[in-house]
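J.: Just to be clear, the model below is a prediction. Sequence and coordinates:
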Amino acid sequence: MSPTVSPPPALAARSTRRWLALSVLALAQFLVVLDASIVNIALPVLGEQLGMDTVALAWVITAYVLPFGGLLLLGGRLADRYGHRRLFLVGTAGFIAASALAGLSMTSGMLLGARALQGASAALLAPAALALVTQLFPQAKDRTTALGIWGGVAGIGSAAGVLLGGVLTAALGWQAVFFVNVPVGIIVVLAIPRLLTRDPASAPSRLDYPGAATITGALVAVVGALSAVEQVGVVHPLTLGLAAAALVLGVAFVMIERRAAEPLVPLTVFRNRNLSAGNLVMLLVGAAMVALFFALSVYMQSVLGYDALTAGLTQLPLAGALVIAAGIIPGIVGTLGLKRTLVGSLVILAGGLIWLAGSPADAVFAIHILGPSILIGIGLGGAFVTATQLSVDGIDGGEAGLAGGLVNTSQQIGGALGLAILASLATARTGALHSAGISAADALTSGFSWVFLGAAAFALIGAAVACFAHREAMPEGTPEGTPEGTLTAVMPAGATY
């Protein structure tokens, strides 16, 4: 077994006010996650004012998701090379500028360009932020609590998008969903240099440019292909071409990484079974969550007749349950262990989704939706916290950015995958029932039920995957980076204690 090396002391002393620093980092992460969903409610008004049809409006979402998902791994590695604080500040500054540009947009082209810049900036910001969190909290107990807050914020950002999008669009116009990022982002940029020390000096390294180019191209092609499934169908030449490009570039990336002296993504990192399991679980949780929020929002407005603001307000119980779950999960992990808590959270999530799938076309919120929403919030809160923790388990400071890029990439790819698969199933189910003479409301409801059941299936598969994690949790008080904290990172896959 290879010897382990403790991280530099500087990593454990990045801040004397680390909990305040965590809150600022989490605020930036909240904006990144929020921006993937807050725009949805504003799309109809935005399209009317800028003269964008349905296809063009889909690109408002895709223009953000493509560079975000495609550049995350590169962003994580750049942070490891040039400094996590530095790349975090660069990404946040770019995100602020892009948000202001989007709010000022007078044409569709200007808006789409701004959205692409937002996504690219988020790809620098997100992995660097998670890497800084892992450095701020090297002790197992504190890290569990910190990642509980982090995972909760990520889940809340997704749930809050619909609510805030409806409120801001109704009160201030569609521009407000972009402008809201500017003052919050400025607070982050001003606070972080005062809360975190400068990045420690690191040995110069050579960036793996061929690996960076191929993996970025592959991820962009994957996200593009999944987005194309929703817009033009599975067998359309665009979808098939992007899928083929993703496959070719993915194979090329693996071949390059196996031969590179300093690879962008050392393939040996996947020998860490917890990291591999955590990322796969995060992919499945992302798939379930994005499909859930999409279907739930449309179901409430198209079937139940809620307006955008009411649909947003109905997300409050789910968001509240998620916040509470994220707060108590660290204590549960300390009692039950990481793996059992993750599996239990995913089973609760699946149970809530299955319950929600039984909602009728004339559902009453308090009777049919409130209960499932609370269960779903509890399950999502627990799953986000524990899957994130599992994904960074055993990672030292030199690869913290890579780990952050991997887990964020898993969530983004999972979201695109889940929405593409389940939206296609729902459309097919609704179309078949409508052709059979079933009423439009009942046909739509049945289609959305399939989305909820499919999301539950993703959660249950995630629970099965979580069972393959190596261990329950690090011993209380064990610093990450000691031999106990890094054992899984250097043990061959399949090894046992």
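T.: Here it is on my side, so go on. Numbering: from 1, shown residues only.

J.: CA atoms for contacts and neighbours, from now on please.
T.: Noted.

J.: Any buried residues in the lengthiest helix in the chain, and which?
T.: Scanning the chain for the longest helix, with DSSP state H as the assignment, gives helix 400-435. By neighbour count with 16 or more other Cα atoms under 10 Å, helix 400-435 contains the buried residues 400-427, 429-431, 433-434.

J.: what does stretch 209-224 give?
T.: 210-212, 214-224.

J.: outside of that stretch, which residues touch it?
T.: 62, 65-67, 69-71, 73-74, 239, 242-243, 245-250, 252-253, 256-257, 263-264, 413, 416-417 (Cα atoms under 8 Å, 6 or more residues apart in numbering).

J.: Type out the ChimeraX command that picks the buried ones from these.
T.: Filtering the contacts of stretch 209-224 down to the buried ones (16+ other Cα under 10 Å) takes a single ChimeraX command:
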select :62,65,66,67,69,70,71,73,74,239,242,243,245,246,247,249,250,252,253,256,257,263,264,413,416,417
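
J.: any idea of the angle the helix or strand that contains Gly462 forms with helix 400-435?
T.: Per DSSP states H and E: Gly462 is located in helix 440-466. Relative orientation of helix 440-466 and helix 400-435, computed by axes from the mean of the first three to the mean of the last three Cα atoms, to 10 degrees: 150 degrees.

J.: I'd like the distance from helix 440-466 to the chain centre, please.
T.: In terms of Cα atoms, centre = their mean, to the nearest Å, the centre of helix 440-466 is set 19 Å apart from its chain centre.

J.: And that helix, what does it pack against?
T.: helix 273-298, helix 338-356, helix 400-435 (3 or more Cα pairs under 8 Å, 6 or more residues apart in numbering; DSSP states H and E).

J.: Just give me the closest of the buried residues of stretch 209-224 to Ile324.
T.: Val223 (32.3 Å; Cα to Cα).

J.: Check the gap between that closest one and Ala291 for me.
T.: Using Cα to Cα, to the nearest Å, we find Val223 at a distance of 15 Å from Ala291.

J.: got the contact list for Ala464?
T.: Ala464 sits in contact with Val343, where contact means Cα under 8 Å, 6+ apart.

J.: you'd agree Tyr299 is up against Ser449?
T.: No - using Cα atoms under 8 Å, Tyr299 makes no contact with Ser449, being 9.6 Å away.

J.: Just want to know which of those two has more residues nearby.
T.: Comparing Tyr299 with Ser449 by neighbour count (other Cα atoms under 10 Å), the higher total belongs to Ser449, at 25 against 21.

J.: Next one for the comparison:
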Amino acid sequence: MSAKPSRPPRLSRPARPARPARDGMLLTLACLVVFLVILDATIVSVALPSLRTDLGLDPTALPWVVNAYTLAFAGFLLIGGRCGDLYGRRRTLLAGIALFTVASAAGGLATDAGLLLTARAAQGLGGALLMPTTLSVITQTYPQGPRRARALAVWSAVGAVGAAAGTVMGGVLTQLLDWRWVFLINLPFGAVAATTAWRVLFDVRRDAREDVQGVERGEGRGGLPEGRTTEGPEGGDPAARPRLDLPGALLVTAGLAAALYGLMESTTYGWGAPRVWGPVAAGSTALVLFAVHQARWAEQPLVPPSVVRRRPVPVANATMFLLGLAFFASPVLLSLHLQNVHHYSPLRAGLGFLPIAVALMLSGLVTGRLIPRFGARAVAIGGLILAAVGFGVLALTLGGHGSYALTVGLPGVVFGLGVGSSFTPVTACAISGVPPSLAGLASGILNTTRQVSGAVGLAVLNTLAAAGADSYAGSHPAAGGATGADALAHGHALAFAVAACCALAAAVVATRLPRPRSEQ
């Protein structure tokens, strides 16, 4: 009669899809979420003129429809990554999807600037919870090796498509429907993502706990009680469990937000304006205090010093920073070039970036098969050199008169192939050096680096492009045959020459990337 002990195992380990099917669903979920998060950084750009007319936005407030999202997103990425580690991937992802979707609805229904900007900031906060958690889910789902490399390649490729598709989708939705649909389009996708996460993501959290608690030493523990929501030390002592470092979180968020605010304002007011260098100085001070707090005072640091001392982490982040300086300003610079030099419409300029988007996606997908064969370090170096060549050719062709295909299309495809081949191996190296329980944090650090490098790159390369255009216009008066378009083209060429140098420097730094153990 007591021979029926099979009920507890059934309760603790409920039926679930076969492993390959579940892994595929989780990868699809991660890709859908990262596509939405990256798409929303750029999708509103083309809709800004319609949005300004409809809501009566002040011209000075218009850039903040984009900047509010970027600022909140970059400022909270570290916290978002750590929340996934501390409170569970499922809970963090569901909270992020809910916030992102509700904020999208609020943006689509906004009737004034205040509500719209608040909605954009809330979208960015939701994205900060989602972006590092999706990468953490992939690392928890796929063990290090060829399958993880392919999954990371797909994730990176989808993210690259999201970055390039934003301007195209924004133009199509605004032209065919209404600017509000650049926000409302997120609602059905958010519902699908939330439903999928609710169904399949709990198992990833449980598997992550088993990994942290030593599943490799044996068979694991079956299922842990559903009431436990943290991944950390066992036992009933709450003080022993990991907690969020609140002072550190406040310092790093305030520091990043202030510094990024100053960088964003530099494109409007110039580097000498107090509203530029003041926030940059204040933000830098807060970040220095954050570093000291993590090293000396924090009981449970937000970024444990042991993590940043692991060689793959600082080297991969330095590589990503230099690559971000070169790449993340390129869509803006090329869009300006196509509109002001080739006289394209905004929608046509967005479509002009499509070949580059396809190159990014295809190279990202192929990279997943190259990494197991040649190693992440070799693939990253090769991709970065190819990106430097593409940027260098752009610097040579943009200053002349030629067709789109020769001046932008072909060089753009070359740097797209190089950049797409670099993101995945650099990401793989950054997360290979940390234990699974800190995968979200490592992802948050890397994504913060990407956002900061993008903001710095946009500010610096925009400034260089403007200075180059002014210099060319001053030395080539209009009476001598030069035009404003000629000056702009030479300014853009200077910016891409610097981008080529940054990509080449990234390739040099990447030589210090260690090979993951699975490659040795």
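T.: Yes, it's here. Everything quoted here is computed from the prediction, not taken from an experiment.

J.: check the fit of the longest helix of structure 1 onto structure 2 and give the mean distance.
T.: Here helix 400-435 of structure 1, set against structure 2 after superposition, deviates by a mean of 1.0 Å using mean Cα distance after the TM-score superposition for structure 1.

J.: Measure how far that helix is from the centre of its chain, please.
T.: The answer for helix 400-435 of structure 1 is 12 Å, by Cα atoms, centre = their mean.

J.: And stretch 376-392 of structure 1, by the same measure?
T.: 11 Å.

J.: Assess the claim that Gly491 of structure 2 and Gly468 are in contact.
T.: Yes - using Cα under 8 Å, Gly491 of structure 2 makes contact with Gly468 at a distance of 4.1 Å.

J.: what do we get in structure 1 for Leu201 of structure 2?
T.: Under the alignment (TM-score structural alignment), Leu201 of structure 2 maps onto Leu196 of structure 1.

J.: And Gly96 of structure 2, by the same measure?
T.: Checking TM-score structural alignment: Gly96 of structure 2 goes with Gly91.

J.: That match against Gly119, yeah?
T.: No - Gly91 of structure 1 lies out of contact with Gly119 (Cα under 8 Å); the separation is 9.7 Å.

J.: These two: which is more packed in?
T.: Using other Cα under 10 Å, the more surrounded residue of Gly91 of structure 1 and Gly119 is Gly119, with 30 against 26.

J.: Against Gly119 of structure 1, how distant is the most centrally placed residue in structure 1?
T.: Centroid check for structure 1 by Cα atoms, centre = their mean gives Gln411 as the closest residue, at 4.0 Å. Going from Gln411 of structure 1 to Gly119 of structure 1 by Cα to Cα gives 14 Å.

J.: quick one, what contacts Arg81 of structure 1?
T.: Contacts of Arg81 of structure 1 by Cα under 8 Å, 6+ apart are Ser202, Pro204, Ser205.

J.: isn't Pro360 of structure 1 right next to Leu444, touching?
T.: No - at 10.2 Å, Pro360 of structure 1 and Leu444 do not qualify as touching, with contact defined as Cα under 8 Å.

J.: Just want to know which of the two has more residues nearby.
T.: Shown here are Pro360 of structure 1 and Leu444; by other Cα under 10 Å, Leu444 has more neighbours (24 against 16).

J.: Identify the residue of structure 2 aligned to the more buried one.
T.: Counting by TM-score structural alignment, the partner of Leu444 of structure 1 is Leu488.

J.: if you skip the residues just before and after it, what's nearest to its match?
T.: Ala469 (5.0 Å; Cα to Cα, 6 or more residues apart in numbering).

J.: what does that neighbour align to in structure 1?
T.: Counting by TM-score structural alignment, the partner of Ala469 of structure 2 is Thr430.

J.: hang on, the earlier thing: mind checking the helices and strands packed on helix 440-466 of structure 1 for the one nearest to Val24 of structure 1?
T.: Of all these, helix 400-435 comes closest under Cα to Cα, at 17.0 Å.

J.: just checking, what packs against that closest one?
T.: helix 54-82, helix 108-136, helix 209-232, helix 273-298, helix 370-391, helix 440-466.

J.: and those helices as TSV, adding distance to Ile187 of structure 1?
T.: Listed next are those as TSV, based on distance: least, Cα to Cα, whole Å:
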stretch	distance to Ile187 of structure 1
helix 54-82	21
helix 108-136	15
helix 209-232	31
helix 273-298	29
helix 370-391	25
helix 440-466	36
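
J.: what about the equivalent of Gly324 of structure 2 over in structure 1, distance to Gly151 of structure 1?
T.: The alignment partner of Gly324 of structure 2 in structure 1, by TM-score structural alignment, is Gly286. As judged by Cα to Cα, Gly286 of structure 1 and Gly151 of structure 1 stand 12 Å apart.

J.: Gly233 of structure 1 now?
T.: Applying Cα to Cα to Gly233 of structure 1 and Gly151 of structure 1 gives a distance of 33 Å.

J.: Who has more neighbours out of these two?
T.: Gly151 (28 against 17).

J.: Trace that one over to structure 2, please.
T.: Looks like Gly151 of structure 1 aligns to Ser156 there (TM-score structural alignment).

J.: After the helix or strand harbouring its match, heading C-terminal, what element do we hit next?
T.: Assigned by DSSP H and E, Ser156 of structure 2 falls within helix 146-176. Heading C-terminal from helix 146-176 of structure 2, the first helix or strand you meet, by DSSP H and E, is helix 181-184.

J.: can you list the residues that contact that following helix?
T.: Ile43, Val44, Ala47, Ser104, Ala105, Gly107, Gly108, Met169, Gly170, Leu173, Thr174.

J.: try 7 Å
T.: Ile43, Val44, Ser104, Ala105, Gly107, Gly108, Gly170, Leu173 (Cα atoms under 7 Å, 6 or more residues apart in numbering).
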